[in-house]
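Chemist: Structure, please.
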Amino acid sequence: MSSSSPASVPAPITGTAPATVSLCAREPRVPADRLVAEMVPPPRFDSVRFGTYVPDPNQPSQSEAVRVLEDFAGGLGEAPGTGGGRRGFFGMGRGRAPKTPAGPRGVYLDGGYGVGKTHLLASLWHATPAEPSRKAFGTFVELTNLVGALGFQQTVQTLSGHRLLCIDEFELDDPGDTVLVSSLLARLVEAGVALAATSNTLPGKLGEGRFAAADFLREIQGLSAHFRALRIDGEDYRHRGLPEAPAPYSDEQVTRAARATEGASLDDFAALLDHLARVHPSRYGALTDGLTAVCLTGVHPVPDQSTALRLVVLADRLYDREVPVLASGLPFDRLFGEEMLKGGYRKKYFRAISRLTALARDAARLVDTA
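Modeler: Now for the predicted structure:
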């Protein structure tokens, strides 16, 4: 379906209601310098700090992670090769760290979705005593997109002067990514860049269930060697103690709310899935620029894995930007079929369900005020 298809944009109505936006009518172009400039914590995590993280008292690993990360940030106050601030990386004394440490050069936060890993990663970025231009924060997808935009050597040169590189949602989906990221991180570690990452998969297990991980064991083990893994246990805080997510609304309710909300988009879900296939995932953030809400009609199960993975990226960008999602059709916990939820990408799908459910809860007010 073309992006200008009438099915993707509901017919206008008369009156003074604000004009709706269609995601399907947007085809953003993102210059490479914007990709670099945007490597900072997303708006949702602008104000988070270690002090705003509320550890679950029943999960001591959460408090321990805060302690380790605060110490890690304190060790990043001096130039690479000088041993770091108070204690250097993971307790090495001042001036004793070699230029390229034999041990882990970074920290890896492993845990289920919704335990606050991104909150802690962003807090580490904020706590690191370096200018914003000397520390970078991005998702794994955004990092690989940066290499695609700049080229490998230019990416190495751009990031080598940084004190810290934070990688959120670290997951290896194909052998090419494995070799690329392994080579990139090795070069950055040699340059003295500290690393921090989050994932739902321990570093030694990356890629399992998605491709022939055994054939790339050397690269995966090389990645694992850069990190000290910290397990963070707990339940999904996004739904801890909160009421159930609202049931989907009717097409009429969604359409009315979209037309009554300044800056809201309105799209047919099937048309949006088709459109995502024509927009590179590196542009999904720009696709949502300026939106106050995303309204979708006719939500239905995602038909295939490629479409599902694109939807996961869009859900992440919407969550980062705190854009409510109002929908009709099926509830979000029925987006992905049983086979998908048992496969190698299941943790991505569960994360997307969790985040979209939180955004659907945020969107309930749009119906109340429409």
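Chemist: When you work out contacts or count neighbours from here on, use the C-alpha atoms and nothing else.
Modeler: Fine.
Chemist: Please look at residue 168 and residue 118 and confirm they touch.
Modeler: Yes: at 6.7 Å, residue 168 counts as touching residue 118 under the criterion of C-alpha atoms under 8 Å.
Chemist: Now the common contact residues for these two.
Modeler: Common contacts of residue 168 and residue 118 (C-alpha atoms under 8 Å, 6 or more residues apart in numbering): residue 198.
Chemist: Let me see the residues that make contact with stretch 249-258.
Modeler: Residues outside stretch 249-258 that contact it (C-alpha under 8 Å, 6+ apart): 20, 264-266, 293-298, 326-329, 366-367, 369-370.
Chemist: list the buried ones in it?
Modeler: For stretch 249-258, burial by neighbour count (16 or more other C-alpha atoms under 10 Å) applies to 249, 251, 253-258.
Chemist: how about the strands in the stretch 251-370 of the chain?
Modeler: Secondary structure of the stretch 251-370 of the chain (DSSP state E, counting those that start in this stretch): strands at 264-268, 293-299, 325-329.
Chemist: before we move on, what about the stretch 101-250 of the chain?
Modeler: Applying DSSP E, counting those that start in this stretch to the stretch 101-250 of the chain gives strands spanning 106-111, 135-139, 164-168, 194-199, 227-232.
Chemist: next up, for comparison:
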Amino acid sequence: MSSSISARSGSVLSAYHDLVARGALTPDPAQVEAARALDRVLADLMAHRPKRLFGFFEKRPAAVRGLYLHGEVGRGKTMLMDLFHAAVPFGEKRRLHFHEFMDEVHAGIAAFRKSVRGKDDDADPVEAVVRPILRSGLRLLCLDEFHVHDIANAMLLDRLFSKLFAGGVTLVATSNVAPDGLYKDGLNRQLFLPFIALLKEKTVVADLPSAQDYRRLKFAGQHVYAFGAGPDVREAMDQMWLRITGGEPGEPGVVESIGRKIQVPLMAMGAARFGFADLCERPLGTRDFVRIAHQFDSMVLDGVPQMDRTKSDAAKRFILLIDSLYDRGVKLAASFAVPLEELGADDKTAFEFQRTLSRLTEMQSEDYLAKGLRDAAPAEAE
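Modeler: A predicted model of the protein is given here:
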């Protein structure tokens, strides 16, 4: 999950109203309707839970009709998805970014094709990937930012989700585009149309027509960088954090990346807060930073030091981190020990560091802060 949101009441709408009451959210009629639509899925899932008979589960129930929630950036889709996932009381659920899920699928297909069974002429790699998913008991798949932009995924989705739906998996997805806009103008798009029909059959398609970009409001008119050290700088970052999260203090969490867990000191309302050492003085690489950039829409980074030859490795990671955040369009608030032009770098990273400084300068501009997230797919390898 990309926030510390909880739904202890078991209702998405109740959890939403709780956040409004605490001042973390501004009430929005469109978000209320979306919360009600998610509660319908939740109620259906609970009504069709598998029953135990003599200590064993009966045959798993058919998938209930899910939800495909689409709308412009910054309207609260991910936040509502977080509320929904937290409200589901059973463990047979997954919530991840669409690209992360497809990465796993492609990795599974590649591994199967290298196996002995995968070399048979009648081998079905999609079936091989779906089988363990169904054996795990998965009932609910929550995919954030559903967006199809390459032919490899486009040609795979119909067979993949036909098997998942047939196996009883319910899909809840968020997207910036309606189903009919998926893979628009893509190569051989006519072959993709059966998946769009399947998606409309297996989910209720709902628009989130909110007029306000709430993510943009959080940063409007703000000085997102602070310079120096001491309590004043820390206080400025604390206040920026609370502005971004709507007053929610946040709690620790994790980001999963290539089978390992990256510790997040604080996360709330789609934002994360790290110290420089948490990300740049640990053995993290490009793919880890891309995962983080896809997990959060905003970040607070504390204590970026002046970098010289003694911090060469940390400087390289800092460059990769900023590249990943910039390419994704993540909003950054940060504190620096010295002005940007004095951050420095050794001779080996001087050229790359100049690009980083240019990007940091752009990332504090009104133009950058006003833009939505970019659909940058996670890197395939470091």
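Chemist: mind putting the strands of the stretch 251-370 of structure 1 in TSV, distance to residue 355 of structure 1 included?
Modeler: As requested, the strands of the stretch 251-370 of structure 1 are exported to TSV (distance: least, C-alpha to C-alpha, whole Å):
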stretch	distance to residue 355 of structure 1
strand 264-268	19
strand 293-299	14
strand 325-329	10
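Chemist: Go through those and name the closest to residue 346 of structure 1.
Modeler: Closest to residue 346 of structure 1 of the strands of the stretch 251-370 of structure 1, according to C-alpha to C-alpha: strand 293-299, at 19.7 Å.
Chemist: Quick one: work out the angle between that closest one and strand 264-268.
Modeler: For strand 293-299 of structure 1 against strand 264-268, the angle by axes from the mean of the first three to the mean of the last three C-alpha atoms, to 10 degrees is 20 degrees.
Chemist: so of the buried residues of stretch 249-258 of structure 1, which ones are in helices?
Modeler: 251, 253-258 (DSSP state H).
Chemist: circling back: JSON lines please, covering the buried residues of stretch 249-258 of structure 1 and showing distance to residue 42 of structure 1.
Modeler: Output for those, formatted as JSON lines (distance: C-alpha to C-alpha, whole Å):
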{"residue": "249", "distance to residue 42 of structure 1": "29"}
{"residue": "251", "distance to residue 42 of structure 1": "31"}
{"residue": "253", "distance to residue 42 of structure 1": "30"}
{"residue": "254", "distance to residue 42 of structure 1": "27"}
{"residue": "255", "distance to residue 42 of structure 1": "29"}
{"residue": "256", "distance to residue 42 of structure 1": "30"}
{"residue": "257", "distance to residue 42 of structure 1": "26"}
{"residue": "258", "distance to residue 42 of structure 1": "25"}
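Chemist: so who does the residue nearest the centre of structure 2 touch?
Modeler: Closest to where the C-alpha atoms of structure 2 average out (C-alpha atoms, centre = their mean) is residue 295, at 3.5 Å. Counting by C-alpha under 8 Å, 6+ apart, residue 295 of structure 2 makes contact with 1-2, 97, 255, 270.
Chemist: just these now: which is nearest residue 212 of structure 2?
Modeler: When these are compared for distance to residue 212 of structure 2 (C-alpha to C-alpha), residue 270 wins out at 16.8 Å.
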